[in-house]
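Trainee: sequence plus predicted model, see below.
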Amino acid sequence: MILNKNTKSTLFRFVILTITLIFLYLPIMTLVVYSFNESKMVTVWTNFSLKWYRALMNNDAIITAVGISMTIAVMSAIASVIIGTLAAFVMVRIKKFTGESAFLLFMTAPMILPEVITGLALLLLFVTLGDIIPVFSDRGMITIWIAHVTFCSAYATVVIRSRFVELDVSIEEAAKDLGAGPMKVFFVIILPAIMPAEVAAFLLSFTMSMDDLVIASFVAGPNSTTLPMLIFSSVRRGLSPEINALASVIVFVVSIFAFVSWVLTVRKQKRKERNAAMVKAALRKENTITA
């Protein structure tokens, strides 16, 4: 049987896609399956059990670490979006100003600096400030939050700036001509237009804060252990089935959010297509009546 060119291309893409999906998701599926294993040996299957999920719910250290990581991630994402929005506004709307090159450099530098260098620099900063401001001497959640905002705001700025560039300035100028002040133009015209980028920047900053290990290890104190730090220390002592259960819960929650986001996106796209079809039908009807 001779395959034509299109069939070969389709078959090749299918094979590559299958290999990629297996490479990406087989380890995750293995982790989820073994989270239901009764044995303490994470690689030896015995019987189906939920004991490790019950143990996870009773593990105060993990619950505390999850609470600390969630709190820091939400606070970091909010601060990063605010800073990123202001920085993007300055970059796009204010064309030339004194120190423009330095401003652009300092806003994007955390993206290219190694995390070890960033963590070490922040540690030295907090140690120095600890002699003046007592809150920095303990190196708790506040220092982790400041460190996370330092690098998350750079990524948020890039995401929001890409949306700012696409905005139609004539709409803002029309609003100003009608008497709207700068603040009203920003909150009524600009902010709704860049809201998808704001949400994307928030989710990106939240994810990066939750995932950070290196920088948090430098600036965290003994009473502010984040979830990645706890998992890393647990894995170094030997892989625990509770960690499998915790990872499975995280995968489940992320999958739900991804599915809901996909459903909302599909519905929004269908709504746009339906509205466009209604507009086209109305225009055809109007042209028919006019003719």
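Mentor: All right, it came through fine.
Trainee: rest of the way, CA atoms for contacts and neighbours
Mentor: Noted.
Trainee: burial measure for residue 45, as a count.
Mentor: 14 (other CA atoms under 10 Å).
Trainee: SS state for it?
Mentor: Secondary structure, DSSP: H, G, I helix; E, B strand; the rest coil: residue 45 is coil.
Trainee: comparison target, given below:
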Amino acid sequence: MRRLSAFNVVSLTLGFAFLYVPMLILVIYSFNESKLVTVWAGFSTKWYGELAGNQQFLDAAWVTLRVAFFSSTIATVLGTMAAYALIRSGRFWGRTAFSGMIYAPLVMPEVITGLSLLLLFIAIGLDRGILTLVLAHTTFCMCYVSVVVSSRLITFDQSLEEAARDLGCTAAESFRLVTLPIIAPAVVSGWLLAFTLSLDDLVIASFTSGPSSTTLPIKIFSSVRLGVSPEINALSTIMIGIVAIGVIIASLMTKRSMARRLADEAAADRAELT
């Protein structure tokens, strides 16, 4: 096994410290007794109780979860369709423009995207609220889903679809029974990525949200401008814990799936030998 050099060890240590030490400090001070987030006054969990009774934060969290769920689901459907059309349709008229429109929001500044969507909603007379948030998040999340699914479709063996068609399946049936189960990990990854991006969005949501549709990032940003409260530390700690649990579950599911696939391949090899 190749050993890491001292330079690599120091670089990795500094990099991880830069990323995770601030999070560790935030988690520690979420259990602080004092209202001052920079002064340690003893261990306490009272700020989690205060957070549970803060209706404004709870309402913002509920709005954020609803918007993230619906926008990521719609973005996954549309992004998968766009990726399939882009990869499987070959060369067609307008393909360059179509791919450009898919990838443009990836490099477009969020301020420009948010402002353009705001002007669009004003032009068509659509009041800002949950619906405008879902439409706005779907617009930019769909691009990320399309990229993830496209990378999986490029390596997909099309002979499997052809075999299904030879056995009597229609195009829709071959996609539903063969293609979709194989690319399902990429589709799920795209949905999770879209869900995370929607949860984290601040700039576009600030342009397209209304008075009754304040998301959690907007609420946190507004509260921080008046001073950091220990309740925000508690809320951030809960979000870090949820993300960590999700990552652990996804890692375990990936390892289990890989182990199952290796076992199936080994069983198939033994069957061929016998």
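Mentor: Cool, got the structure. Just so we're clear, the structure is a prediction, and the values are computed from it rather than from any experiment.
Trainee: just give the TM-score of the two.
Mentor: For these two chains in superposition, a TM-score of 0.95 is obtained (TM-score structural alignment, normalised by the length of the second structure); 273 aligned residues with a CA RMSD of 1.5 Å.
Trainee: just the helices in the stretch 51-200 of the second structure please.
Mentor: When assigned using DSSP state H, counting those that start in this stretch, the helices of the stretch 51-200 of the second structure occupy the ranges 55-88, 95-107, 110-123, 130-154, 159-166, 171-174, 180-200.
Trainee: so which of those is the most packed in?
Mentor: The highest average neighbour count among the helices of the stretch 51-200 of the second structure, using mean count of other CA atoms under 10 Å, belongs to helix 130-154 at a mean of 23.
Trainee: trace it over to the first structure and give me the residue numbers.
Mentor: The counterpart of helix 130-154 of the second structure in the first structure, using TM-score structural alignment, spans residues 141-165.
Trainee: before we move on, the earlier item: just put the helices of the stretch 51-200 of the second structure in a markdown table and tack on distance to residue 209 of the second structure.
Mentor: Putting the helices of the stretch 51-200 of the second structure into a markdown table (distance: least, CA to CA, whole Å) gives the following:
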| stretch | distance to residue 209 of the second structure |
| --- | --- |
| helix 55-88 | 10 |
| helix 95-107 | 19 |
| helix 110-123 | 9 |
| helix 130-154 | 6 |
| helix 159-166 | 43 |
| helix 171-174 | 38 |
| helix 180-200 | 13 |
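Trainee: for the residue nearest the centre of the second structure, give me its contacts.
Mentor: By CA atoms, centre = their mean, the mean C-alpha position of the second structure lies nearest to residue 193, the distance being 2.3 Å. Shown in contact with residue 193 of the second structure (CA atoms under 8 Å, 6 or more residues apart in numbering): 144, 145.
Trainee: now swap in residue 203 of the first structure and tell me
Mentor: For residue 203 of the first structure, the set of contacting residues under the criterion of CA under 8 Å, 6+ apart consists of residue 77.
Trainee: which position in the second structure aligns with it?
Mentor: So, by TM-score structural alignment, residue 203 of the first structure is matched to residue 192.
Trainee: cool, and residue 263 of the first structure?
Mentor: The alignment partner of residue 263 of the first structure in the second structure, by TM-score structural alignment, is residue 252.
Trainee: how many other residues sit next to its match?
Mentor: Residue 252 of the second structure: 12 surrounding residues under other CA under 10 Å.
Trainee: give me the element it is part of.
Mentor: Remark: residue 252 of the second structure resides in helix 230-273, with elements defined by DSSP states H and E.
Trainee: so residue 72 of the second structure touches residue 195, yeah?
Mentor: Yes: at 5.1 Å, residue 72 of the second structure and residue 195 qualify as touching, with contact defined as CA atoms under 8 Å.
Trainee: what separates residue 53 of the second structure from residue 33 of the second structure, distance-wise?
Mentor: Distance of residue 53 of the second structure to residue 33 of the second structure, given as CA to CA, to the nearest Å: 17 Å.
Trainee: who has more neighbours out of those two?
Mentor: Taking residue 53 of the second structure and residue 33 together and counting by other CA under 10 Å, residue 33 has the greater number of neighbours (18 against 11).
Trainee: what's the distance between the more buried one and residue 43 of the second structure?
Mentor: Distance of residue 33 of the second structure to residue 43 of the second structure, computed by CA to CA: 6 Å.
Trainee: what of residue 216 of the second structure?
Mentor: Using CA to CA, residue 216 of the second structure is found at 26 Å from residue 43 of the second structure.
Trainee: these two: which is more packed in?
Mentor: Counted by other CA under 10 Å, residue 216 of the second structure and residue 43 do not tie: residue 216 has more neighbours, with 24 against 13.
Trainee: residue in the first structure matching the more buried one?
Mentor: With TM-score structural alignment as the matching criterion, the partner of residue 216 of the second structure in the first structure is residue 227.
Trainee: residue 241 of the second structure now?
Mentor: Using TM-score structural alignment as the criterion, residue 241 of the second structure maps onto residue 252 of the first structure.
Trainee: the host helix or strand of residue 12 of the second structure vs the first structure - mean distance after superposition?
Mentor: In this assignment (DSSP H and E), residue 12 of the second structure forms part of helix 6-29. For helix 6-29 of the second structure, the mean distance to aligned residues of the first structure following superposition is 1.5 Å (mean CA distance after the TM-score superposition for the first structure).
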